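1. Model the following, please.
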Amino acid sequence: YRSIFESIKWMDKSLRTIVILEMFTCFFIAMSAPFYVVYAKEVIGLIESQWGLIMFISGLLGILVAFPLGSTVDKIGPRKMILLGMFLAPVIIWSYQYMGGFIGVALILCGIVLCNNIMMPAFSTIIANSIPRSRRGRIYSLLGERGISISFGNFWGGGFLLFPPAALGAYVGGYVYTLNPNYPWMITAVALLIAAVMALLYVHEPKEAQQ
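-> All right, here's what the predicted structure looks like:
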């Protein structure tokens, strides 16, 4: 644990920005994640079998697009893919409150899966290329290797630094949903848009990949 601060201090500006973005978005993603299914049932009116079918469809879509999108990261570069996913995500999540019925919910959740499959291999590439092999274990344990990932179930982050904001977000989410069922999607969408702008300004690929 004594090496945590040393590891953070070692990071360059781009990698440190990714850590900040992960911690920032973790709070809001965890705040809204448990309530997708609650909103779908209580407000939209889906039944359990419909939600289960949507989980199957979105999961299958994720499997089918994983390799093509990973290959696209190699072709056009991870930064462009990160920005594409991060600017799409707020629009999709904001739209959840306006989608009605089975088709609407399926479109939103499939859209989230696409964003994740766009962003995760891109973040993983930048993170891996920014960290020398001698430090990868420690850095991955702090921030994970997926970057920003949007969940529509329980969400606890992917690294040591992500657990506290994710846990706090999950705690706050219940109160936010009680105030207004639409607030989680509105707040999360705005937070992700802010994160996307920060990524545009401060997240860059390393000049040389670390070995």
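
2. alpha carbons only for contacts and neighbour counts from here, please
-> OK.

3. Can you give me the buried ones in the host helix or strand of residue 72?
-> Applying DSSP states H and E as the criterion places residue 72 in helix 48-76. Within helix 48-76, the residues scored as buried using 16 or more other CA atoms under 10 Å are 50, 51, 54, 55, 58, 61, 62, 66, 69, 70, 72, 73.

4. From the centroid of the protein, which residue is nearest?
-> Centroid-nearest residue in the chain: residue 149, 2.2 Å away (criterion: CA atoms, centre = their mean).

5. Give me the three-state assignment for that one.
-> coil (DSSP: H, G, I helix; E, B strand; the rest coil).

6. need the contact list for the closest residue to it other than its chain neighbours.
-> Leaving aside its chain neighbours, residue 149 sits nearest to residue 116 (5.6 Å; criterion: CA to CA, 6 or more residues apart in numbering). Contact analysis of residue 116 by CA atoms under 8 Å, 6 or more residues apart in numbering lists 85, 148, 149, 150.

7. Which residue ranges of the chain form helices?
-> 3-10, 13-32, 35-39, 48-76, 78-95, 101-130, 136-143, 163-179, 183-202 (DSSP state H).

8. tell me the most buried of those?
-> Comparing the helices of the chain by mean neighbour count (mean count of other CA atoms under 10 Å), helix 13-32 ranks first with a mean of 24.

9. what's the angle from that one to helix 183-202?
-> Helix 13-32 runs at 170 degrees relative to helix 183-202, counting by axes from the mean of the first three to the mean of the last three CA atoms, to 10 degrees.

10. Please name every helix or strand in contact with helix 13-32.
-> Applying 3 or more CA pairs under 8 Å, 6 or more residues apart in numbering; DSSP states H and E, we find helix 13-32 packed against helix 163-179, helix 183-202.

11. switch the cut-off to 10 Å
-> Helices and strands touching helix 13-32, by 3 or more CA pairs under 10 Å, 6 or more residues apart in numbering; DSSP states H and E, are helix 3-10, helix 101-130, helix 136-143, helix 163-179, helix 183-202.

12. run this one through as well so I can compare:
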Amino acid sequence: DPIIQSFQYVTGNLRVLTITDLLGNSSRRLVFPYASLYILALGGSATQIGLIAFLSLVAGLFLLPVAGHITDHADRIRLLVLAGFLSTAFLVLNVIAPTWQVVALATLLSGLVVFQFPAYASLVADALVPGGRGQGIGMSSMISSSLSLVAPFLAGLVVDRFGNNLGLRILYGVMVIFSLVATLIQMRFLRETSSMPREPLHLNALLNSLRHSYREIPDLVRRMPGSLRALALVIMLCFVTQSLVGPFWVVYAVDHVGLTAAQWGLTLLAESIVGIPLFIPAGILADRWGRTASLTLALILSTVASLLFVILRGFIAILILRAVLAACFVLGAASCVALMADLVPSDSRGKMMAAIGQGGIQLGTVGNPGGPGVGYLMVPPVMIAGLAAGFLYSLNPVYPWIAATATGILAAVLTVVFVRNPKDTV
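-> Model (predicted):
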């Protein structure tokens, strides 16, 4: 059986990371879809939601460019464990936060753990069995995301039962427990498999690496093929779009559409049920129809569906729109990642992907953009968009979606006019 066979490739460190990812993904899906409601419950406003989105990426400006350097000069498992304990400590601040300012501080500090991303990615790459890498990562992803399907709905029930303040404190408390358990599992069971000698990590080398990363940006951009430069702009606009509306989906749904937290959680459950089975068909469509055409379709449909979110009313209408956005997310991610693989020159793939990301755009997703998919060149515009979104929402709750419509249209036009992939057959 192919499914049983796929389990055989989830071994060693990959098995450990799959279990800890299961805990991490589930806890994040419990909290993040409702995090903006917590800020409001602690006395914050839409402007503060935007400020906190801005703060979540500040550390990435300095640590993302040197994260690879840190990984090359430090024990990877110790990096993951250190990041895990730091994350757990910062999450405790959210549980006990008396005001939104403490949440802002916790968010700023949480951004410091981005140094773990290359270490995590390299451990996964080393753990994949040759000849079964695709099956291994596919099975690992399926297992690690299984519980997160129902997490938003369960969280919605908790928020409806205990309110936005106590309910989110409970959910953050669960996140603390899951984070601590995951970190202890990594500390106990992960094994360093690389025999490469690692030189000591020096502050001067880190600062030089940071300076070098930003100094070589003009040369990096010059070496990009024209289609890749256009695709980088499209990716940036997609992250900006998410930053404009991501933190406010739940706020608008509850305050203006009239959904309960549980109903919002049910829409997120439905979109996961719709989206997950579409990953394989989306990849096939991108290959057969063409990556550029598939990406354009996803951008157009997601832009229309996002705008309709602030026009239509009722639970069923929002449910349908979120299902459409789930399909757009899957098709857009599959097309964009494939385009990146085709267009990025192999001799500078590491540097370019560190700068512009891996192509994993997140059309229509809830929450702030972040994670290893966001290149360091994307961070400044995304930060500015997050800050602007708070002011726009405070002026009129519809304004962020109008701005997101403009960026979505621009991204679609750039894709149609400038993004060309020689491997596309149409």
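
13. Among the helices and strands packed on helix 13-32 of the first structure, which comes closest to residue 38 of the first structure?
-> Among these, helix 163-179 comes nearest to residue 38 of the first structure, with 9.7 Å by CA to CA.

14. ranges for the strands of the stretch 1-150 of the second structure?
-> Using DSSP state E, counting those that start in this stretch, no strands are assigned anywhere in the stretch 1-150 of the second structure.

15. my read: residue 384 of the second structure touches residue 239, true?
-> No: between residue 384 of the second structure and residue 239 there is no contact under CA atoms under 10 Å: 11.3 Å.

16. how about residue 76 of the first structure, what's its partner in the second structure?
-> Residue 76 of the first structure maps onto residue 289 in the second structure when the alignment is built from TM-score structural alignment.

17. is it true that its match touches residue 331?
-> No: using CA under 10 Å, residue 289 of the second structure is not in contact with residue 331; the gap is 11.6 Å.

18. For residue 150 of the first structure, give me its contacts.
-> The contact partners of residue 150 of the first structure, taken as CA atoms under 10 Å, 6 or more residues apart in numbering, are 25-26, 28-30, 32-33, 89, 93, 112-113, 115-116, 119-120, 157, 192.

19. what span of the second structure lines up against stretch 4-19 of the first structure?
-> The aligned range for stretch 4-19 of the first structure in the second structure is 217-232, by TM-score structural alignment.

20. distance of residue 271 of the second structure from residue 90 of the second structure?
-> To residue 90 of the second structure, residue 271 of the second structure is 30 Å away according to CA to CA, to the nearest Å.

21. what about the match of stretch 4-19 of the first structure, start to end distance?
-> By CA to CA, the extent of stretch 217-232 of the second structure from end to end equals 13 Å.

22. chain center to it, what's the gap?
-> Centroid displacement of stretch 217-232 of the second structure relative to its chain, using CA atoms, centre = their mean, to the nearest Å, is 23 Å.

23. re the thing from before, tell me which of the helices of the first structure sits nearest to residue 208 of the first structure.
-> Nearest to residue 208 of the first structure, of all the helices of the first structure, is helix 101-130, at 7.6 Å by CA to CA.

24. average gap between the closest one and the second structure?
-> Following the fit onto the second structure, the mean deviation recorded for helix 101-130 of the first structure is 1.3 Å by mean CA distance after the TM-score superposition for the first structure.

25. what range in the second structure does that helix sit on?
-> Under TM-score structural alignment, helix 101-130 of the first structure corresponds to residues 314-343 of the second structure.

26. wait, doesn't residue 423 of the second structure sit right on residue 343?
-> Yes: using CA under 10 Å, residue 423 of the second structure is in contact with residue 343, at 9.5 Å.

27. which residue numbers in the first structure go with the longest helix that the second structure contains?
-> If each helix of the second structure is counted by residues according to DSSP H, the longest one is helix 151-189. Helix 151-189 of the second structure corresponds to no residue of the first structure when matched by TM-score structural alignment.

28. That helix - contacts with which helices or strands?
-> Judged by 3+ CA pairs under 10 Å, 6+ apart, helix 151-189 of the second structure is in contact with helix 12-31, helix 35-41, helix 76-96, helix 261-275.

29. Can you spell out which helices and strands pack onto the shortest one?
-> When you say that, I think you mean helix 35-41 of the second structure. In terms of contacts (3+ CA pairs under 10 Å, 6+ apart), helix 35-41 of the second structure is packed against helix 46-55, helix 100-110, helix 151-189, helix 249-252.

30. Which elements pack onto the first one?
-> If I follow you right, that is helix 46-55 of the second structure. Helix 46-55 of the second structure packs on helix 35-41, helix 100-110, helix 226-245, helix 379-395, going by 3+ CA pairs under 10 Å, 6+ apart.

31. quick check: angle from the last one to helix 46-55?
-> Translated: helix 379-395 of the second structure. Helix 379-395 of the second structure and helix 46-55 are oriented at 170 degrees to each other (the same axes, to 10 degrees).

32. Now the helix holding residue 72 of the first structure on the second structure. Mean distance?
-> Here the mean offset of helix 48-76 of the first structure against the second structure after fitting is 1.1 Å, by mean CA distance after the TM-score superposition for the first structure.

33. tell me the contacts of the corresponding residue of the second structure for residue 199 of the first structure?
-> Counting by TM-score structural alignment, residue 199 of the first structure lines up with residue 415 in the second structure. Residue 415 of the second structure makes contact with 227, 230, 231, 233, 234, 292, 293, 295, 296, 299, 409 under the criterion CA under 10 Å, 6+ apart.

34. ok, now with 7 Å
-> Neighbouring residues of residue 415 of the second structure by CA atoms under 7 Å, 6 or more residues apart in numbering: 231, 234, 292, 296.

35. Now do the third one against residue 55 of the second structure, distance only.
-> Taken as CA to CA, the spacing of residue 292 of the second structure relative to residue 55 of the second structure amounts to 34 Å.

36. Find the residue closest to residue 120 of the first structure in space, skipping its chain neighbours.
-> Among residues not flanking residue 120 of the first structure along the chain, residue 146 sits closest, at 4.9 Å (CA to CA, 6+ apart).
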